[in-house]
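Enquirer: Just a sequence and a predicted model for now, questions to come.
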Amino acid sequence: MPDADTGQGEARLIDHLIELRARLLRAVTGLIIVFVALLPFANKLYAWLAQPLLAKLPAGGQLIATGVASPFFAPVKLAFFTALFVSVPWLLYQAWAFVAPGLYQREKRLALPLLASAVSLFYAGCAFAYFLVLPAVFGFLTKVTPEGVAMMTDIQAYLDFVLVIFLAFGASFELPVALVILVLLGWVTPQQLRESRGYAIVGVFVVAAVITPPDVVSQLMLAIPMCVLYEIGILAARWMTPARK
């Protein structure tokens, strides 16, 4: 009997590894297809991404390329990250399809809303950064530029800066999901979150000061939404706690 059990366990492990390989191949294939489809539009994507800065520069202002190959690699890099951004639902679906058979029905009911909320909040954070934060930041930076200094940014440095901003705001907007998960795990309670509101606000402003550019505008534009999201997280945790019980 032990040998039979061992054989069955090894067979199940092999089946899981085969399933994992298939899901990974599907995820990577989907990402590559989207990336290849976006390559012809790489320059247009970069022009769209550069609009928040170009709109704030004086007439005739433009980005520059200090690297020999930057005009090629910067748009291609942007196309890859755009493909990754667009493919997130497909990638998460493959991960979900792999782990879902091992979950209880109650766990599935909790995981699906959390997963959908996490994706939606990340997209919302990136949209908030592009349409509101970047124009405000670049407007502030162009105004404080010393007289006689031309603000000319390298295209690769600009891309890296914007990607960091997108990641910072997208991750920060996940705060309600993180609070709900902490409550569901039993590590904290909604009451404790309410009582720690003052410490949380201080922590939010510290985090905003660390991960945003060194200007007050971007720090406030991250800290204020995070404070609101903290309250939303408390409400969502209170709503989901009875379901957990």
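Expert: Happy to help now that I have it. Residues are numbered from 1 along each chain as shown.
Enquirer: CA atoms for contacts and neighbours, from now on please.
Expert: Fine.
Enquirer: Who are the contact partners of the closest residue to Phe128 other than its chain neighbours?
Expert: Once flanking residues are discounted, Phe128 sits nearest to Phe169: 7.8 Å by Cα to Cα, 6 or more residues apart in numbering. Shown in contact with Phe169 (Cα atoms under 8 Å, 6 or more residues apart in numbering): 122, 125-126, 128-129, 222.
Enquirer: What strand or helix carries Phe169?
Expert: helix 155-172 (DSSP states H and E).
Enquirer: Beyond that helix, next helix or strand please.
Expert: helix 175-184.
Enquirer: mind listing what the residue most central in space within the chain touches?
Expert: Centroid-nearest residue in the chain, with Cα atoms, centre = their mean: Gly170, separated by 3.7 Å. Gly170 is in contact with 121-126, counting by Cα under 8 Å, 6+ apart.
Enquirer: Quick check: it vs Ala200, distance?
Expert: 19 Å (Cα to Cα, to the nearest Å).
Enquirer: dropping in the other structure now:
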Amino acid sequence: MSSKSPVEETFISHLVELRNRLVKASIGFAIVCGILFYWPGASHIYDFIAAPMLASLPVGSKLIATGVVSPFLIPMKVTLLLGFIVSLPWVLYQMWAFIAPGLYTHEKRLIAPLVISSSLLFMAGVAFCYFFVFGRVFHFISNFAPSSIAVTPDIENYLDFVMSMCLAFGATFEVPVVVVILVRMGLVSVAKLKEVRPYVIVGAFVIAAIVTPPDVVSQFSLAVPMWLLFELGLLVAPVFVRATQSPEEAS
């Protein structure tokens, strides 16, 4: 006869299930990274990331490595980051599989769209930053460099800048999800959010001024999408709330 109470057994079973899901997520991440490390085109990943910067420099210019081991560590760091992005759907699936058994039917209708939309919006923000913002920002900045200065960015500083910018834009594109969650949880109404719209617009420009370089192009490139995504959240929130109501809430 077991001496453990039902509560203890349930808690331990949840811990075991969590451990199994974490192990499976880690194995998936490790497999993707292993494939990328041995992929012949992996050495060109950083070249792809550096393309917007090189396009704004004079023809024949290259980035420099000031650290002794930077030419080895930086591409490896980029490969690990790409491995995480590629394996993200598998990691999110493990999270979903862990929490799904404890949810009601109407709650499952809430979680799955949020997980999928959050992933897609984050990737959309990163893509928008890379394909639309970087080229304009680097070109704008390079025009201010005097002719007596040779612009040769360091690969490590450049990667840090790219990662911080991509993270900022990826997080910014989550605004519709935040709006939907706030409305769905009943913390604020759509009508109230419409009332504070002017403050949201000002806040978007303040946030853009803080997290982006001190140039008008990048600040507007972040603030305007943030505002438009806020408006998108206001449109989607009522539809999402109706679609995820429980029978008691609907009645």
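Expert: Received the coordinates, thanks. All of these numbers come straight from a predicted model, not from anything done at the bench.
Enquirer: buried ones in the helix holding Phe169 of the first structure?
Expert: Across helix 155-172 of the first structure, burial judged by 16 or more other Cα atoms under 10 Å covers 155-156, 158-159, 162, 165-172.
Enquirer: Would you double-check that Leu187 of the second structure falls in a strand?
Expert: No. Read with DSSP: H, G, I helix; E, B strand; the rest coil, Leu187 of the second structure is coil and lies in no strand.
Enquirer: Can you tell me the number of residues neighbouring it?
Expert: Number of residues near Leu187 of the second structure (other Cα atoms under 10 Å) recorded here: 8.
Enquirer: same check, this time on Ala145 of the second structure
Expert: Around Ala145 of the second structure there are 11 other residues, counting by other Cα under 10 Å.
Enquirer: Could you pull up the contacting residues of it?
Expert: Applying Cα under 8 Å, 6+ apart to Ala145 of the second structure gives the contacts Val151.
Enquirer: Now check the first structure for the residue matching it.
Expert: Aligned by TM-score structural alignment, Ala145 of the second structure pairs with Thr145 of the first structure.
Enquirer: Distance of that match relative to Val28 of the first structure?
Expert: 44 Å.
Enquirer: Likewise for Val216 of the first structure?
Expert: For Val216 of the first structure, the distance to Val28 of the first structure equals 40 Å [Cα to Cα].
Enquirer: In a markdown table, list the contacts of Phe169 of the first structure along with neighbour count.
Expert: Converted to a markdown table, the contacts of Phe169 of the first structure look like this (neighbours: other Cα atoms under 10 Å):
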| residue | neighbour count |
| --- | --- |
| Phe122 | 21 |
| Gly125 | 23 |
| Cys126 | 23 |
| Phe128 | 19 |
| Ala129 | 24 |
| Leu222 | 25 |
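Enquirer: Filter those residues down to just the ones in helices.
Expert: 122, 125-126, 128, 222 (DSSP state H).
Enquirer: May I see those residues arranged in TSV, with distance to Leu92 of the first structure as well?
Expert: Below are those laid out as TSV (distance: Cα to Cα, whole Å):
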residue	distance to Leu92 of the first structure
Phe122	13
Gly125	18
Cys126	18
Phe128	22
Leu222	26
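Enquirer: Which single one of the residues you listed is nearest to Leu78 of the first structure?
Expert: Of all these, Leu78 of the first structure sits closest to Cys126, with 14.5 Å by Cα to Cα.
Enquirer: show me what contacts that closest one?
Expert: Listed by Cα under 8 Å, 6+ apart, the contact set of Cys126 of the first structure reads 166-167, 169-170.
Enquirer: which of those also appear as contacts in the second structure?
Expert: Among the contacts of Cys126 of the first structure, the contacts conserved in the second structure (both residues aligned by TM-score structural alignment, their matches' Cα atoms under 8 Å) are 166-167, 169-170.
Enquirer: Looking only at residue counts, what's the top helix in the second structure?
Expert: In the second structure, ranked by residue count with DSSP H as the criterion, the top helix is helix 6-38.
Enquirer: Remind me what that helix packs against, helices and strands.
Expert: helix 70-99 (3 or more Cα pairs under 8 Å, 6 or more residues apart in numbering; DSSP states H and E).
Enquirer: Can you list the helices and strands that the helix it packs on packs against?
Expert: If contacts are counted by 3+ Cα pairs under 8 Å, 6+ apart, helix 70-99 of the second structure sits against helix 6-38, helix 45-56, helix 105-128, helix 155-172.
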